[in-house]
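*Asks:* Dropping a prediction and its sequence here:
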Amino acid sequence: MKKVSVIYYSSTGHVEAMANHLAKGAELQGAIVKVLRVQDAKVNDVLDADIVAFGCPSMDGNTIESDEMQPFITEFKIIPVEKKKCFLFGSYGWDKGEFMDKWIKTMISYDFDVIDKFVIHEAPAKQDLDKCFEYGKKLLTY
């Protein structure tokens, strides 16, 4: 059975809802799934997983959240991940979601294999949550 870690930051609950639907989709396909707020995640939650999904909203300056998510991600600058497959997801508000392109570049530079992304504007609608569920099911096919 494949192991999937879904690690997210959510201040409003939008990204948390996306994370939970992603996890349900992966579980339906038989994955062993851990869903963790980034402040509860450990490096081994990434290293021990076959696939990791990271979720975060866009914050000031079109970046990922700087107090919890960014420091956690930065740990992997020096920890070998050897092309660990990762999926990135999140939401944005006033900006146009450019944070995701920056985040992808960062993850690739840290040697992650970014297999896909999903980003939405504002709060997830039912169809967005349905897409998260479908992405979760698809995670095991990469």
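*Replies:* Okay, I see it.
*Asks:* drop to CA atoms for contacts and neighbour counts, all remaining ones
*Replies:* Fine.
*Asks:* quick one, helices of the chain?
*Replies:* 14-28, 43-47, 69-74, 99-109, 126-138 (DSSP state H).
*Asks:* quick one: which of those helices is nearest F118?
*Replies:* Of all the helices of the chain, it is helix 126-138 that lies closest to F118, at 7.9 Å by CA to CA.
*Asks:* Below is an additional structure, to be compared with the one above:
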Amino acid sequence: MSDICVAYWSGTGNTEAMAQAIGAGITAAGKSADVVPMETISPADLKDQAVWVLGCPAMGAEELEDGTVEPFVSELEGFASGKKVALFGSYDWGDGEWMRTWAERMEQAGAQIVGGEGLICHGTPGADAIDECESLGREVAGL
């Protein structure tokens, strides 16, 4: 795997666009990025990495997608202590509760959240959101 893995799940393409922009920011900062759908890797692939970037849109009543992301994150919690984790995702309704909850879970597992409590974007990411994603990628690359 490359220097930094950006693992995401996307239902409509919005979170995928965010992942690609984060990867571009990592690359622009001089690191290499693997931007991969979560269903194509195992949580164990991240075990030896010091920095993770994880993305998931809000689902249902502001929760993580339960078929792929929830089991992936549950397994990561077992070895998240001491890791630096950046979280991101898109939403269509609500106020970002799913991201705050996700960040709290990772912190309770011992991870340090990078970039605040997670980067969220309402709907399709526009130019400003893409810029924020690229900035997060550059921040992650500097760790």
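*Replies:* Structure received. Keep in mind it's a predicted model, so treat the numbers as computed, not measured.
*Asks:* if we can go back for a sec, of the helices of the first structure, flag the one that's most buried.
*Replies:* Ranked by mean neighbour count, the helices of the first structure are led by helix 14-28 with a mean of 23 (mean count of other CA atoms under 10 Å).
*Asks:* Spatially central residue for the first structure, please.
*Replies:* With distances taken as CA atoms, centre = their mean, the residue of the first structure nearest its centroid is F54 (1.7 Å).
*Asks:* I figured P124 of the first structure hits M18, correct?
*Replies:* Yes: contact criterion CA atoms under 8 Å: P124 of the first structure and M18 qualify, at 7.4 Å.
*Asks:* which strand in the second structure runs the most residues?
*Replies:* Assignment by DSSP state E gives strand 84-91 as the longest strand of the second structure.
*Asks:* How far off centre is it?
*Replies:* 4 Å (CA atoms, centre = their mean, to the nearest Å).
*Asks:* which helices and strands does that strand pack with?
*Replies:* Other elements packing on strand 84-91 of the second structure under the criterion 3 or more CA pairs under 8 Å, 6 or more residues apart in numbering; DSSP states H and E are helix 14-28, strand 51-55, helix 97-108, strand 112-113, strand 119-122.
*Asks:* what's the closest of those to C133 of the second structure?
*Replies:* helix 14-28 (4.8 Å).
*Asks:* and that closest one with strand 51-55, angle?
*Replies:* Taking axes from the mean of the first three to the mean of the last three CA atoms, to 10 degrees, one finds helix 14-28 of the second structure and strand 51-55 inclined to each other by 150 degrees.
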